[in-house]
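S.K.: got a structure for you, letters missing:
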């Protein structure tokens, strides 16, 4: 089954359906559901085979496993934005007595706290959460496996700690905080901690025969913040739109952008993958994708967003292994973005212009390197090299004749205008680098001075 909720080209719709059909068939998934959103709107849904005798649709629930971690991370970032904690705070400051109190909130969010990957035996994903009533039962001896902050080491218990941190700060359960602070504001009515019909059942497919075995669907208890949630392709597309743009009812655009920024060095051999604050980051086919994959016995999930293209995709299956849902979700993004690239916004002139700012535009020189300075909306500036490679950055206005770098090498650095005694512009100072109107202009404050003989020829 497939449906088009907003116009996509027939060839694009067929390519999307073909991709999930191949994934379901080759991955031997009892069912497969997927959806694509573009610029915040659901534009395509598709599914293969059936759930309880009916074709699944974008509102059929599947368990999403570790995609849950991104929801937990948003709750923690809300605490930071409200001033209730700092990401560099030690866990002990807000949640004492865990045995892992020296690690920071940021390290837990980015899986760089050095904690163990899993809870102690028995296999926590297939046993009731009641078997681990205390945080010590979740952590076991899995603390201090690596120096904190030095490397990425994925940790399910780490997100258990973050869920307990949310509960301690809010005075309510993780489930209640999630409902009030994320699910209701974003309209995610089909995202729940327990399955609600219609939902898929989880299955294990025999590796050597086309037969199946039902998987248990356990309540994970304290481990819930690491992987408890059930959701739908439609709800996850709504969540993906939030991850791309933010929503002031939940988390602003700047904080969501912070989540999407790499937090620790990539592992050796994994230069195309990284992790932010509760979000996986992937470089795929020339695109930057952010999102998360998820798995629990009986279920697989994948969610990816290309912020630059305005396209996100979700893929869900009810099988313990087989279909590569994260790969499929990435491929769905590529299919739409390649076949129907984003149409740029029309160029429009600025509604008004500050003549003094306009006078700053044009060529500037750092030594003999040529840069161009461009005026953009709201008094912002863009600096880029005019020849070859080099450092380029965008800047936002920050007071009188002062700007703060937003990206690239100069992110966070201050650009300011330096004037002569007569009020004319001498140069631009950018983190102590001097940009002049002419290369090595003698009248300006060029570090080291300028040879009084000036420019000269040279005979070899």
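M.R.: Looks like it came in fine. All values reported here derive from a predicted model rather than from experimental measurement.

S.K.: CA only for contacts and neighbour counts going forward, please
M.R.: Will do.

S.K.: Isn't residue 92 up against residue 101?
M.R.: Yes - the pair residue 92 and residue 101 qualifies as a contact (C-alpha atoms under 8 Å) at a distance of 4.1 Å.

S.K.: what about versus this one:
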């Protein structure tokens, strides 16, 4: 990036490392699917041993997003439905009525932590041992009632993957996510070079090593280690550069807000395995991670394709999410991505007769033809209900976003085969306002439009 941009980014990283008293901090900016800039402050391991873009840090709950991607692959393969009750795939629990979607979005109502010793600092047992502790009392809320972050829920999803794949969750993540995305350094336990995790004393500049272990059945909630190079590829994946791992539409579905975090201002939410944050005027998607001795974050703005990764080997003290959000905003402010050049694109000639002005009642809308047979319907004044539509069959499209997401748009033709009106979820759009020749709901007054109040 430009020297002025790099200096500004470096100063932000250096300030966070110093103010947060992190033994080490690594951060990078992601663009076009690659780590375009990175910086490191502090040391790891021996005296003067500085971290680099392939130094491993624990990424904690970012693990959940990779597990969620495997679950969505199972859905896309038809092996499960997100509305399936857990009992269908993992029978015998006391919370079998919760759905796969509830577990993915932290709306299952399950307890946040596994009963017993805190799993993040204690070696974990197997699924049978975990399941035996999850009685009715561990269901804290009605499923779907509210966002309640549940590490236990992702332990459960790990078991679901085990049963549907016939292998452990880690093997599934490696085979289906890490290897195809060439995230070759990401692992479940530390390998050289890696940072050592520390707690920093709140009132003195001294360190206490934090433990590291296998979390057992809770591992899908936060076991993995990764580095800036690998997490940059995952960040691009979340932004839509999905390769052959998932269809971009599925990842876009993961980024949709399934629930708002109602514990504070409405600036955060959760999708299907992804955290959502509103920061610096941007809608970001990704995930934070924390384990004893470590903090990590990956966030991307899908609108610009700019993302950031951040790592620290400290239990607390570093604003890991705000740092990532600031790096994204600064990169876009200092070096805004240019829009793609406009070029003529082939459009089905049959769509041209559909384009132009339509009216919902007295409100004017414009219908535009897009490549690949898509349509775009938007208010002529700019504000209001707008959606894009993908073709289903002859004269039928399905809404992709906005108010009409999932709804069907149908072109109804007259006896001569010309477009007469549009039927969209019972809304009738006509070429002229309240066209009396169309089946406008409620009919049109026979007197027509009046020049004065009648």
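M.R.: Received, thanks. Everything numeric in this text was worked out from a predicted model, so none of it was measured.

S.K.: so where do the helices sit in the stretch 301-450 of structure 1?
M.R.: 325-339, 355-360 (DSSP state H, counting those that start in this stretch).

S.K.: for those, which one ends up most surrounded?
M.R.: Highest mean neighbour count of the helices of the stretch 301-450 of structure 1: helix 325-339, a mean of 22 (counted as mean count of other C-alpha atoms under 10 Å).

S.K.: Can you spell out which helices and strands pack onto it?
M.R.: helix 10-27, strand 31-38, strand 287-296, strand 299-306, strand 311-317 (3 or more C-alpha pairs under 8 Å, 6 or more residues apart in numbering; DSSP states H and E).

S.K.: what's the neighbour count on the aligned partner of residue 390 of structure 2 in structure 1?
M.R.: Taking TM-score structural alignment, residue 390 of structure 2 has residue 396 as its aligned residue in structure 1. Counted with other C-alpha atoms under 10 Å, the neighbours of residue 396 of structure 1 add up to 19.

S.K.: Reformat the helices and strands packed on helix 325-339 of structure 1 into TSV and put distance to residue 163 of structure 1 and mean neighbour count next to each item.
M.R.: Shown next, in TSV, are those (distance: least, C-alpha to C-alpha, whole Å; neighbours: other C-alpha atoms under 10 Å):
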stretch	distance to residue 163 of structure 1	mean neighbour count
helix 10-27	33	17
strand 31-38	28	28
strand 287-296	17	23
strand 299-306	21	30
strand 311-317	24	33
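
S.K.: how about JSON lines for these, with distance to residue 164 of structure 1 added?
M.R.: Shown next, in JSON lines, are these (distance: least, C-alpha to C-alpha, whole Å):
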{"stretch": "helix 10-27", "distance to residue 164 of structure 1": "36"}
{"stretch": "strand 31-38", "distance to residue 164 of structure 1": "32"}
{"stretch": "strand 287-296", "distance to residue 164 of structure 1": "21"}
{"stretch": "strand 299-306", "distance to residue 164 of structure 1": "25"}
{"stretch": "strand 311-317", "distance to residue 164 of structure 1": "28"}
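
S.K.: returning to that earlier point: name all residues that make contact with the closest residue to the match of residue 390 of structure 2 other than its chain neighbours.
M.R.: Spatial nearest neighbour of residue 396 of structure 1, excluding adjacent residues (C-alpha to C-alpha, 6 or more residues apart in numbering): residue 380 at 4.6 Å. Taking C-alpha atoms under 8 Å, 6 or more residues apart in numbering as the criterion, residue 380 of structure 1 is in contact with 394, 395, 396, 397, 403.

S.K.: What about those residues, which one has the most neighbours?
M.R.: For those, neighbours tallied by other C-alpha under 10 Å; top is residue 395, 24 neighbours.

S.K.: Wait, that one touches residue 403, no?
M.R.: Yes - assessed by C-alpha under 8 Å, residue 395 of structure 1 is found in contact with residue 403 at 5.6 Å.

S.K.: For these two, list the residues in contact with both.
M.R.: If you check residue 395 of structure 1 and residue 403 against C-alpha under 8 Å, 6+ apart, the residues they both contact are 380, 381, 415.

S.K.: Under the alignment, what does the last one map to in structure 2?
M.R.: In this case it means residue 415 of structure 1. Using TM-score structural alignment, residue 415 of structure 1 pairs with residue 409 in structure 2.

S.K.: Count the residues that sit near the residue nearest to that match when sequence neighbours are not counted.
M.R.: Distance criterion C-alpha to C-alpha, 6+ apart; nearest residue to residue 409 of structure 2, sequence neighbours excluded, is residue 424 at 4.5 Å. For residue 424 of structure 2, the count of nearby residues is 19 (other C-alpha under 10 Å).

S.K.: What of residue 423 of structure 2?
M.R.: Residues near residue 423 of structure 2, counting by other C-alpha under 10 Å: 18.

S.K.: What is the aligned counterpart of it in structure 1?
M.R.: By TM-score structural alignment, residue 423 of structure 2 lines up with residue 429.

S.K.: Off-centre distance for stretch 384-395 of structure 2?
M.R.: 24 Å (C-alpha atoms, centre = their mean, to the nearest Å).

S.K.: who wins for proximity to residue 181 of structure 1 among the helices and strands packed on helix 325-339 of structure 1?
M.R.: strand 287-296 (19.7 Å; C-alpha to C-alpha).

S.K.: how far apart are that closest one and its match in structure 2?
M.R.: With the two structures superposed, strand 287-296 of structure 1 lies on average 0.6 Å from its match in structure 2, counting by mean C-alpha distance after the TM-score superposition for structure 1.

S.K.: count of residues packed around the counterpart of residue 364 of structure 1 in structure 2?
M.R.: By TM-score structural alignment, residue 364 of structure 1 lines up with residue 358 in structure 2. The tally of other residues near residue 358 of structure 2 (other C-alpha under 10 Å) stands at 25.

S.K.: buried sites along stretch 141-155 of structure 2?
M.R.: If you call a residue buried by 16 or more other C-alpha atoms under 10 Å, then stretch 141-155 of structure 2 has these buried ones: 143, 144, 146, 147, 148, 149, 150, 151, 152, 153, 154, 155.
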